[in-house]
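Asks: Next come a sequence and a model predicted from it.
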Amino acid sequence: MADRRRGHHPVTDGGHRQPEAPDKPIPVIRDREMSKILGGCTGRGFLASRDRAIIRLLADTGVRRSQIAGLDVDDVDLAYDFIRVTGKGGHVRTVPFGAKTGKGRLSPVALGHMLTRRGAAVGIEGLHTHQFRHTFAHTFRKLGGNDSDLKRLGGWKSDAMLERYGRSAADERAREAHRRLAIGDRY
């Protein structure tokens, strides 16, 4: 029987430790909520610009909090719109971002506080960085991205991680796919 203590990770067949899936799926951030969060970062001041850039980067890439906080100026390539992040195990990868996404840097703790504050200011309590990772995976799949690309962009080695990050809104995507395919309407 697996040890269920906090922080214990079972070993998979490949010898890599995989985190156990949480009992309760992490909710994704809905489009209207994302608009409210970004709308709460209005203004031309440094804090508003920095926070808006970081929130866009989280939403656009799905990278981890520590990866955002660990970015150096040299890790951001604005000419080709990508960031270079170091994942678990020291694996370096490049992650693309969209044209509206900017740059910013905070400590992991300060980043968490900023998101909690920005979420609360627009009526979204308990907003945290990992929701952006789950939201990125959900939105990528919802818009037709394939699992192989998502796995690579997310820095995941196992299909179990795809399942974990897709679980919270999988039923919604399945219903939308069913409506889009309209199988019964073919007959």
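Replies: Everything's here; your move.
Asks: Please count neighbours and contacts with C-alpha atoms only from this point.
Replies: Fine.
Asks: how about the nearest residue to residue 52, chain neighbours excluded?
Replies: Nearest non-adjacent residue to residue 52, counting by C-alpha to C-alpha, 6 or more residues apart in numbering: residue 41, 5.7 Å away.
Asks: and what of residue 101?
Replies: Nearest non-adjacent residue to residue 101 (C-alpha to C-alpha, 6+ apart): residue 56, at 5.3 Å.
Asks: hang on, the residue nearest to residue 52 in a strand?
Replies: No - counting by DSSP: H, G, I helix; E, B strand; the rest coil, residue 41 is not found in a strand; it is coil.
Asks: And for residue 149, the neighbour number?
Replies: When neighbours are counted by other C-alpha atoms under 10 Å, residue 149 registers 12.
Asks: Equivalent analysis for residue 3, please.
Replies: 9.
Asks: try it against this one:
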Amino acid sequence: MSRSDRSTRAMHQALPPALREAVDDFAEHLSRVRNRSTHTVRAYVTDLVSLFDHAVRMGCVDLAELDLSVLRSWLARQRTTGAARTSLARRAASARAFSAWAHRAGLLSADVGAALASPRAHRELPSVLRADQAAALVDGPTRRITPTDPPPTDLPDTHGAPTNPARTGPAGEAAVPLRDRVLLELLYATGVRVSEACGLDVGDVDHGRRVIRVFGKGGRERSVPYGVPAQRALDDWLRQGRPAMVGAHSGDALLLGARGGRLNPTIARQIVGAYAEAAGLPRTSPHGLRHSAATHLLEGGADLRAVQELLGHSSLASTQIYTHVSVERLRAAYRQAHPRA
């Protein structure tokens, strides 16, 4: 448990019983009803515990006493302690979500958070690779570009399985580049999140139609197509690579770690970063490949709505940032090439 988690837990235990119970009930609602991830629920709980700790210091010991002035005071205090605009926007969203739920549940007589404003988070344009750079990264395992600092193999897989003996032999060692190749191909070909890629099962791959079934945020299911290079990588991995790394704890997981369990997203990030460094590319993450895939799709003429569906964005506004990326790249090319720029 991190220091931040220990601090949140201590503040949670110090809250009055009614407030502590409200936090726990809201967390259960997010997890069971809204199907939010453990990480998301933890973020909401952290924000709410901070809010209620501030409310208690203001003399608010009962949930019915929570009002807009308390919410605004809490955000103002966060601002004075140096919280970033993105953090303030997220915390305000947490307060509004809780207030709306508490009102529906009859715990608050009014939705006091509905009128809570928050600073608009500054959205930086994502860093993307050029098409040739993305190709160099994805082709790394095939072209024997070996990372100079390979990812550690002693981190636990998702299931914490013991080391797979097959992984230590020649067949297991030869399987690793095949695993790395299919990971890189899928991340760039489909634009899926790293957690979505690591969560894929063998049965989620439709080889005939060349699509994968992905379960995204909130458990939302979508189908995402992939191309011929990714299909070749999948064929090689399933025929030669996965059988050499499979173990008792592999289950139906498509991508496997060194211990035979489902590939850990942390290891997947290290794999991408290591191959990017080995290829002499800018620092790159799986999310950078997602950004690159979306940008290249739009630059190639894909419809914005189609890209939204592929990425699994619930709002078109999240996808529209990639149109700005394309425009900025167009402007840069214009300034460089046009004599009257």
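Replies: Thanks, I have it. Here the structure is a predicted model, which means the values were calculated and not measured.
Asks: what's the counterpart of the residue nearest to residue 101 of the first structure in the second structure?
Replies: For residue 56 of the first structure, the aligned residue in the second structure is residue 185 (criterion: TM-score structural alignment).
Asks: is it true that that match touches residue 137?
Replies: No - using C-alpha atoms under 8 Å, residue 185 of the second structure makes no contact with residue 137, being 9.3 Å away.
Asks: quick one, which of those two is more surrounded?
Replies: Per other C-alpha under 10 Å, whichever of residue 185 of the second structure and residue 137 has more neighbours is residue 137, with 30 against 26.
Asks: which residues touch that one?
Replies: Contact analysis of residue 137 of the second structure by C-alpha atoms under 8 Å, 6 or more residues apart in numbering lists 184, 275-276, 279, 281.
Asks: at 7 Å instead, please
Replies: 275-276, 279 (C-alpha atoms under 7 Å, 6 or more residues apart in numbering).
Asks: Ok, residue 188 of the second structure next?
Replies: Contacts for residue 188 of the second structure (C-alpha under 7 Å, 6+ apart) come out as 289-290, 293.
Asks: which stretches of the stretch 1-150 of the second structure form strands?
Replies: For the stretch 1-150 of the second structure, no strands are identified by DSSP state E, counting those that start in this stretch.
Asks: Mind jotting down where the helices sit in it?
Replies: Assigned by DSSP state H, counting those that start in this stretch, the helices in the stretch 1-150 of the second structure fall at 3-14, 17-28, 38-57, 68-80, 85-104, 131-138.
Asks: before we move on, the earlier item: if I align to the first structure, which of the contacts of residue 188 of the second structure are still contacts?
Replies: For the contacts of residue 188 of the second structure, the contacts that are reproduced in the first structure, applying both residues aligned by TM-score structural alignment, their matches' C-alpha atoms under 7 Å, are 289, 293.
Asks: what would the contacts of residue 188 of the second structure look like in JSON lines with neighbour count and distance to residue 94 of the second structure?
Replies: Output for those, formatted as JSON lines (neighbours: other C-alpha atoms under 10 Å; distance: C-alpha to C-alpha, whole Å):
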{"residue": "289", "neighbour count": "29", "distance to residue 94 of the second structure": "29"}
{"residue": "290", "neighbour count": "21", "distance to residue 94 of the second structure": "26"}
{"residue": "293", "neighbour count": "25", "distance to residue 94 of the second structure": "30"}
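Asks: on that earlier part again, what helix or strand is the match of residue 56 of the first structure located in?
Replies: helix 170-190 (DSSP states H and E).
Asks: quick one: which of the helices of the stretch 1-150 of the second structure is nearest residue 318 of the second structure?
Replies: With respect to residue 318 of the second structure, and counting by C-alpha to C-alpha, the nearest of these is helix 85-104 at 14.8 Å.
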